[in-house]
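In: need the 3D shape of this:
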Amino acid sequence: MVRFASWFFIAAFGMAGIAVEAAAQQPQQPRRVASLAAGAATSAPIGWVQFCNENPVDCAQRSPAARSVTLTSAAFAQLARINVQVNREIQQVTDLELFGVEEYWTYPVDGKGDCEDLVLEKKRRLIALGVPREAMLITVVRDLNGDGHAILTVVTDRGDYVLDNFTNEVKLWHETGYRFIKRQSQTDPNQWVSLNGGAAGPQLVANPRR
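Out: Reported below is the predicted structural model:
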């Protein structure tokens, strides 16, 4: 059964699990922000390098400054909607099944793809809807089984949220149980930064303005 963000999650931006449509109608409440702290520069995944060689226009955009999403209830509902759409529409298969190789990053081919392909598609759709690309960062983690996994982290004024092909629920990063390894820099998609496993826990900052 598809799970959606709950009324309480939209009202308090903490917990999750009701219809996306209801999310757009619920008021916000102030809360402290849980953000991932970036570490030192690190290497880009080989799959990203291969993707950029084949799609140079999609990797050429650089920005003089980082940007974030102002997480209104409507903005959250948009993130949840795209996450659900892509998870439903794309048949999830491995690169080995689809391309005969262990690792190959691309937009979903013939409606099929694995985790990084769904991430690329979610990011592409959200950019088309006007979400700033600097706020959407491809992120490499270790999942609950300890396996390598790609997710889309969205930097917002209420913390860093995760769009994931394993779930239709949009969560704060520290609610996933994942070990965070590295992600794109906000100003240069080809520069990646380490996340030290998220070991330091949430970085708490002052409440944003409503």
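In: C-alpha only now, for contacts and for neighbours.
Out: Fine.
In: for this structure, which strand is longest?
Out: In the chain, assigned by DSSP state E, the strand with the most residues is strand 148-156.
In: whichever helix or strand comes after that strand vs strand 148-156, what angle?
Out: Sequence-wise, the next helix or strand downstream of strand 148-156 (DSSP states H and E) is strand 159-164. With axes from the mean of the first three to the mean of the last three CA atoms, to 10 degrees defining the directions, strand 159-164 sits at 140 degrees from strand 148-156.
In: and for comparison, fold this next one:
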Amino acid sequence: MRHSLPLAAAMMVAIFGSVGPATAEAAGVKVPLGFRMMCLKTPEECLGGGASHVEATAEVMATLKRVNSHVNRAITPEAGGPVIWRVGVSAGDCDEYAATKRNLLIRAGIPPSAIRFAYVKARGEGHAIVVVKTDRGDFVLDNLHRSVRPLAQTGYRIISMSGADPKAWSAG
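Out: A predicted model of the protein is given here:
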């Protein structure tokens, strides 16, 4: 066990190019450490692929609403949990909501590259959300709101967002 931390650090450098604090900053871009740790533990949760945008059909919008509602009901809010982002848990913070929503959206047929994680300022604190890129704009799935809303109507200031490759984040 004493070699686990150096091995994990080496793997993070290999995957992301660096190891940093809870929110790593490279060229001003914040990449949550918990996201990085999730990618090491469950790399299948951090794969891209498929179209970078999806057509906002009635079926797609219904899927977004269904997943947002289901996850918001299934996870009990719990502040200060583990740093690592987790999927399919019964309690967690915004990271768990976001990771679980992305997982379920992919399983429902939404292309992974059209689903982005975003780190925003909400209520004066950092907050993780899911953004789905569509031909009608970006839509937000958020544990702080029951409805799926256009990003422009949320009032959020994006600090950083994952790209079509979820491991590649850029400044908001």
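In: related to what we said a few turns ago, so how far does the longest strand of the first structure sit from its counterpart in the second structure?
Out: Mean deviation of strand 148-156 of the first structure relative to the second structure after superposition (mean CA distance after the TM-score superposition for the first structure): 0.3 Å.
In: quick one: Ile10 of the first structure and Ala23 touch, right?
Out: Yes: shown here, Ile10 of the first structure and Ala23 form a contact pair, counting by CA atoms under 8 Å, at 5.7 Å.
In: I figured Gln191 of the first structure hits Ala41, correct?
Out: Yes: taking contacts as CA under 8 Å, Gln191 of the first structure lies within contact range of Ala41: 7.2 Å.
In: what's the matching range in the second structure for the top helix by length along the first structure?
Out: Ordering each helix of the first structure by length in residues (DSSP state H) puts helix 73-89 first. Mapped onto the second structure using TM-score structural alignment, helix 73-89 of the first structure spans residues 58-74.
In: which of the three states applies to the residue nearest the centre of the second structure?
Out: With distances taken as CA atoms, centre = their mean, Phe117 lies nearest the centre of the second structure, 3.1 Å away. The local conformation at Phe117 of the second structure, judged by DSSP: H, G, I helix; E, B strand; the rest coil, is strand.
In: what do we get in the second structure for Arg179 of the first structure?
Out: In the second structure, Arg179 of the first structure lands on Arg157 (TM-score structural alignment).
In: report the contact partners of its match.
Out: Val120, Lys121, Gly172 (CA atoms under 8 Å, 6 or more residues apart in numbering).
In: preserved in the first structure, out of those?
Out: Checking the contacts of Arg157 of the second structure against the first structure (both residues aligned by TM-score structural alignment, their matches' CA atoms under 8 Å), the contacts still present are Val120, Lys121.
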